[in-house]
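Enquirer: Got a predicted structure here, sequence first:
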Amino acid sequence: MFGINGAEFVVLLVVAVIVIGPERLPRYAEQLGAFVRTARGFLKDAKSRVDEELGPEVGDVDWSKLDPRQYDPRRIVREALLDDDDLMGTSSRPRSASPVPPPPPAPVDADGVRVPAPFDDEAT
């Protein structure tokens, strides 16, 4: 929590005892405990209100599908472009071996000899 390990926490406690002093430390610890209890009550109340507003169907949502780390644009495009039958593997269309179209034929001159493709030095 907050990136503080055990040794750093002990150092902070020692500094707090020195700065605050042993006379005022119990009162501040009591105030901190009351603040933590109040904050937990607010969070519990907010959670119950959110659950009440969203209703029981929010429990049926698979939140792991909405994880941005699971985002794969290729899968999303593939699913959007395929028919529902294609997803089930029962498509009436024959599947091609490769979904990528073949490259265009190389340019040829008037004698039918292949020439290098034109080069555009202004293209970026």
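Expert: That came in fine, so what should we check first?

Enquirer: Only C-alpha atoms from now on, for both contacts and neighbour counts.
Expert: Noted.

Enquirer: Taking the centroid of this protein, which residue is nearest it?
Expert: By C-alpha atoms, centre = their mean, the mean C-alpha position of the chain lies nearest to Pro68, the distance being 2.1 Å.

Enquirer: this is the other structure I want to compare:
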Amino acid sequence: MFNGLSFEKLLLVGVIAVFLLGPDKLPSYAAKLGRLVRTLRDYADGAKVRMKEEMGPEFDEVDWKKLDPRQYDPRRIIREALLDDAPAAAAPVVKPVSRPEPAYLSRKKDAVQPDAPQDLSTPYDSEST
């Protein structure tokens, strides 16, 4: 969490705190900081205990490092998906049924009497536009 925090940087922060707060207030603020860190740690431990209680024995089976968002690498995920050893079952190819003419025209021909002239144009409603 604090990977870039070295001893020199902490010492510099401490020196700045001594100058800003003064030697009178520094011990009380250090005690408050200690209590805050302890409280946050207790909250985190409580959340962990509650998760263990709610998940039951499955809690130990979960690989928490795998769920860490810092481990997310889209290139690795795509590479693993493409180089998967198990070939995926190919879906059967369904060919569309070809008709010699559109369904609308075939229905229209069935409905039209053979003696009447055939109107093969698309129906148009002038009030709808």
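Expert: Sure, I can see it. Just so it is clear, the model here is predicted, and its values are computed rather than measured.

Enquirer: still on that earlier bit, any idea how far Arg74 of the first structure is from the residue nearest to the centre of the first structure?
Expert: The gap separating Pro68 of the first structure from Arg74 of the first structure is 14 Å, by C-alpha to C-alpha, to the nearest Å.

Enquirer: Specify the local secondary structure of Asp84 of the second structure.
Expert: Secondary structure, DSSP: H, G, I helix; E, B strand; the rest coil: Asp84 of the second structure is coil.

Enquirer: Can you report how many residues neighbour it?
Expert: 10 (other C-alpha atoms under 10 Å).

Enquirer: Could you do the one 5 residues further on as well?
Expert: Applying other C-alpha under 10 Å, we find 6 other residues in the vicinity of Ala89 of the second structure.

Enquirer: three-state assignment of it?
Expert: Recorded secondary structure, Ala89 of the second structure: coil (three-state DSSP).

Enquirer: where's it relative to Ile77 of the second structure, distance?
Expert: Taking C-alpha to C-alpha as the measure, Ala89 of the second structure and Ile77 of the second structure are separated by 20 Å.

Enquirer: returning to what we had before: and the residue nearest to the centre of the first structure, what does it touch?
Expert: If a contact means C-alpha atoms under 8 Å, 6 or more residues apart in numbering, then Pro68 of the first structure has no contacts.

Enquirer: what's the distance between it and Glu52 of the first structure?
Expert: Applying C-alpha to C-alpha to Pro68 of the first structure and Glu52 of the first structure gives a distance of 26 Å.

Enquirer: For the longest helix that the first structure contains, which residues meet the burial criterion?
Expert: Across the first structure, the longest stretch assigned as helix under DSSP state H is helix 25-54. Judged by neighbour count (16 or more other C-alpha atoms under 10 Å), helix 25-54 of the first structure contains no buried residues.

Enquirer: how far apart are that helix and its match in the second structure?
Expert: Compared with the second structure after fitting, helix 25-54 of the first structure deviates on average by 0.7 Å (mean C-alpha distance after the TM-score superposition for the first structure).

Enquirer: Which residue numbers in the second structure does that helix align to?
Expert: Alignment of helix 25-54 of the first structure against the second structure: residues 26-55, by TM-score structural alignment.

Enquirer: Distance from the chain centre to the matching stretch, please.
Expert: Stretch 26-55 of the second structure sits 29 Å away from the centroid of its parent chain (C-alpha atoms, centre = their mean, to the nearest Å).

Enquirer: again with stretch 17-24 of the second structure
Expert: 46 Å.

Enquirer: try stretch 1-21 of the first structure
Expert: 34 Å.

Enquirer: Please apply the same query to stretch 72-89 of the first structure.
Expert: 21 Å.
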